[in-house]
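Novice: Predicted structure and sequence below. I'll ask about it afterward.
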Amino acid sequence: MALFGPVMSEHQRKIRNEETHVHYLGKSIQNELIDILANAIKEEILRNARTAKYFSIIWDDTPDVSHVKQMTVIIRFVQAEDNAVIAVREHFLCYVPLQETTGAFMAETILEEFKKMDLCIDNLRGQGYDNGSNMVHRRKAFKEIPGHSSTHRWDVLKRHVQSLTVKPPSETRWESRIDALKPTRYQIGDI
């Protein structure tokens, strides 16, 4: 850091010459500075998400090095920049420890996080969960998370387009991806 700033360079010179013993380079102060910077960055991301209004979330559960279950929280929104450039932004926000991995508990945890982040759940337009089996098999969990989930939108689409024949793309056969998109091409008017 001393290479890029005269203040830090002078500070390091004083430490080397023992002109000062207060150097703020210990692990505690470094961790505190990292936390302060991380919170400032997170708040800027959330401010941008609130400005964009509509957003989607991805919650992915994974154990940490001590095998404690936790969820990664990722937010995605569309941002219009000053020079009229439209960009999709996707940001990692935090890890949230989980005491349970039931759908109901995860839904409760998600709702608590929304409150902490001051995000309006009515503006939620998409949800993704890595631990989907816990969320899907517990209909109660989905009901606890209001908003416009992809499951709800799919049901609405199927209700209004009876002849819908959209198929999921194959993970391994590229040519089948074309076949999966053909129904959308021919049914776009109905959709």
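Specialist: All right, it came through fine. Numbers count the residues shown, from 1 in each chain.

Novice: rest of the way, CA atoms for contacts and neighbours
Specialist: Fine.

Novice: can you give me the strands for this protein?
Specialist: For the chain, strands defined by DSSP state E occupy the ranges 55-63, 69-80, 86-97, 124-129.

Novice: counting contacts, what elements does the third one pack onto?
Specialist: When you say that, I think you mean strand 86-97. strand 69-80 (3 or more Cα pairs under 8 Å, 6 or more residues apart in numbering; DSSP states H and E).

Novice: tell me the centre residue of the protein?
Specialist: Centroid-nearest residue in the chain: residue 74, 1.1 Å away (criterion: Cα atoms, centre = their mean).

Novice: tell me the contacts of it?
Specialist: Under the criterion of Cα atoms under 8 Å, 6 or more residues apart in numbering, the neighbours of residue 74 are 57, 58, 59, 90, 91, 92, 93, 94.

Novice: Repeat the analysis, applying 6 Å as the threshold.
Specialist: Listed by Cα atoms under 6 Å, 6 or more residues apart in numbering, the contact set of residue 74 reads 57, 58, 91, 92, 93.

Novice: Got another one to weigh against that:
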Amino acid sequence: MDYSIKQNDVVAKAFKNAPNNNQMLSPKIQRDITECFAKEVLGHVMKEIGNGVFSLLVDECRDVSDKEQMAVVLRYLDKCGLVQEKFVGVVHVEETTSSYLKSCIDLLFSQLGLNLEQVRGQGYDGASNMSGEFNGLQAKIMNENKSAYYVHCFAHKLNLVVVAIAKKIFEVGDFFDMVSVLLNVVGASCKRKDQLREHHQEEVRKAIGCGEIATGTGLNQELSLQRPGDTRWNSHYKTLLGLSKMFSSVVKVLEYVEKDGTDTGKRRQARDVESTKRELEKLRTNEGWDSLMRKVYCFCEKHDIPVLDMEDAYVNPKKPRQKTGINNEHYYCVDCFFAVLDLLGEEFNDRFNEVNSELLLCMS
């Protein structure tokens, strides 16, 4: 109601002159007004689409009341040739089977005056009930409309690359597990978060005083350690970036936990895809390894971390008495660094082949 008053002088005047007991502020009336707004917006969207074609985007998740909800978005071109993505509703689903989801979409389309024959694309995540080749939602819609081509969510493709690497390389998976434990320990309480914030602010002040970092508008904003999300591939990068910037402050908090802590259990887009592939190819060279090692040496020196002699023989921690026949440099460079890059390249090529990359490029 407040929004309507600000947008419309007639509504504002009527509200001002209305009796105190008739100002339409009760929850029931507010819901009715919201529903009227929704119908007006949907009517405008349906008028824009008309008899034209569109793509269907669907995602499902549980709300705060633990009920399964299905969100539906339509993607289409308006009269000016501009791509529009309009949210058209949330449908409560009692089951998450592909047949039930299909029936809910049919019901929603009938309410909106749409037809499955107008669908020219489908976009879902990789869950089998959605993307299954034979019994998934996309297959059931394709059976009725052969032109409703299904495209796997590209954001999930990138996430699957990271997940696949973490599963295939033990050291990488173990590393992310340790990062998760570290975040749990440091962020276990508001007190520890405050300590982390205070230590980092002190480090920033010292760095500014020494001229190590620049000052200016928008620089040196307050940082926090974000928890990575399993379905957001770039969140892992943001977590590691924040951890590297706040490393010394994190160490301070861990020292406090070790000394005074009471919980011993917690003391422990298309061009982007192509450019990423090229960067991986560059990193796969000896120059890429040397560049990484320079950064590692610099980081370790800054934080007083002992550095392994790369020429020493590599010792397998699980079998310390057994000779491996390789030195530390060979293990970390070939068996770890290059192995991860090779798997990354394979995953990118499998999930972003020429057809998918060209499709993504055309959509960008």
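Specialist: Everything's here; your move. Keep in mind that this is a model prediction, so the values were computed, not measured.

Novice: any idea how far the residue nearest to the centre of the first structure is from residue 67 of the first structure?
Specialist: 21 Å (Cα to Cα, to the nearest Å).

Novice: again with residue 138 of the first structure
Specialist: Residue 138 of the first structure is 25 Å from residue 67 of the first structure, where distance means Cα to Cα.

Novice: now swap in residue 52 of the first structure and tell me
Specialist: According to Cα to Cα, residue 52 of the first structure and residue 67 of the first structure sit 36 Å apart.

Novice: Looking at those two, which is more packed in?
Specialist: residue 52 (14 against 8; other Cα atoms under 10 Å).

Novice: Residues contacting stretch 51-62 of the first structure, please?
Specialist: Under Cα under 6 Å, 6+ apart, the answer for stretch 51-62 of the first structure is 69-77, 79, 123-130.

Novice: any idea what residue 186 of the second structure aligns with in the first structure?
Specialist: Aligned by TM-score structural alignment, residue 186 of the second structure pairs with nothing in the first structure.

Novice: what's the burial count for residue 186 of the second structure?
Specialist: Other residues lying near residue 186 of the second structure total 22 when counted by other Cα under 10 Å.

Novice: again with the one 4 residues further on
Specialist: A count of nearby residues for residue 190 of the second structure, using other Cα under 10 Å, gives 10.

Novice: how far away is it from residue 184 of the second structure?
Specialist: Counting by Cα to Cα - residue 190 of the second structure and residue 184 of the second structure are separated by 12 Å.

Novice: Overlap in contacts, these two.
Specialist: Common neighbours of residue 190 of the second structure and residue 184 (Cα under 6 Å, 6+ apart) do not exist.

Novice: how many neighbours does residue 175 of the second structure have?
Specialist: Residue 175 of the second structure, neighbours per other Cα under 10 Å, totals 12.

Novice: Pretty sure it sits in a strand.
Specialist: No - applying DSSP: H, G, I helix; E, B strand; the rest coil, one finds residue 175 of the second structure to be helix, outside a strand.

Novice: separation between it and residue 167 of the second structure?
Specialist: 11 Å.

Novice: Not counting sequence-adjacent ones, nearest residue to the counterpart of residue 88 of the first structure in the second structure?
Specialist: In the second structure, the residue paired with residue 88 of the first structure is residue 83, using TM-score structural alignment. Closest residue to residue 83 of the second structure apart from its sequence neighbours, by Cα to Cα, 6 or more residues apart in numbering: residue 77 at 4.6 Å.

Novice: Look at the one you found and say how many residues are nearby.
Specialist: By other Cα under 10 Å, 16 other residues sit near residue 77 of the second structure.

Novice: hmm, back to that, next one: the match of residue 88 of the first structure from residue 49 of the second structure, what distance?
Specialist: Taken as Cα to Cα, the span from residue 83 of the second structure to residue 49 of the second structure is 12 Å.

Novice: And for residue 190 of the second structure?
Specialist: 50 Å.

Novice: for residue 282 of the second structure, same thing?
Specialist: Applying Cα to Cα to residue 282 of the second structure and residue 49 of the second structure gives a distance of 46 Å.

Novice: more neighbours, the two?
Specialist: Neighbours were tallied for residue 282 of the second structure and for residue 49 using other Cα under 10 Å; the higher tally belongs to residue 49 (19 against 13).

Novice: before we move on, back to that, who wins for proximity to residue 112 of the first structure among the strands of the first structure?
Specialist: Taking Cα to Cα, strand 86-97 is the member of those nearest to residue 112 of the first structure, at 10.6 Å.

Novice: got the angle for that closest one vs strand 69-80?
Specialist: 160 degrees (axes from the mean of the first three to the mean of the last three Cα atoms, to 10 degrees).

Novice: how much does strand 86-97 of the first structure stray from the second structure?
Specialist: Compared with the second structure after the fit, strand 86-97 of the first structure shows a mean deviation of 0.7 Å (mean Cα distance after the TM-score superposition for the first structure).

Novice: and that strand with strand 55-63, angle?
Specialist: If you take the same axes, to 10 degrees, strand 86-97 of the first structure sits at 40 degrees to strand 55-63.

Novice: Excluding sequence neighbours, find me the nearest residue to residue 196 of the second structure.
Specialist: Excluding its sequence neighbours, the residue lying closest to residue 196 of the second structure (Cα to Cα, 6+ apart) is residue 249, at 5.8 Å.

Novice: against the first structure, where does the helix or strand harbouring the one you found fall?
Specialist: Assigned by DSSP states H and E, residue 249 of the second structure belongs to helix 247-260. Taking TM-score structural alignment as the measure, the first structure aligns no residues with helix 247-260 of the second structure.

Novice: which helices and strands does that helix pack with?
Specialist: Under the contact definition 3 or more Cα pairs under 6 Å, 6 or more residues apart in numbering; DSSP states H and E, helix 247-260 of the second structure sits against helix 190-210.

Novice: Next, the buried residues of the helix or strand just after the helix it packs on.
Specialist: Per DSSP H and E, the first helix or strand lying C-terminal to helix 190-210 of the second structure is helix 233-245. By 16 or more other Cα atoms under 10 Å, the buried positions in helix 233-245 of the second structure come out as 233, 235, 236, 239, 240, 243.

Novice: ok, which stretches of the first structure are helices?
Specialist: Using DSSP state H, the helices of the first structure run over 6-16, 27-52, 103-117, 132-136, 139-144, 150-160, 174-187.

Novice: Among the ones you listed, which comes closest to residue 63 of the first structure?
Specialist: Of all the helices of the first structure, helix 103-117 comes closest under Cα to Cα, at 14.7 Å.

Novice: which bit of the second structure covers the closest one?
Specialist: Matched against the second structure by TM-score structural alignment, helix 103-117 of the first structure falls on residues 98-112.

Novice: Before I go, just wanted to say thanks for your time.
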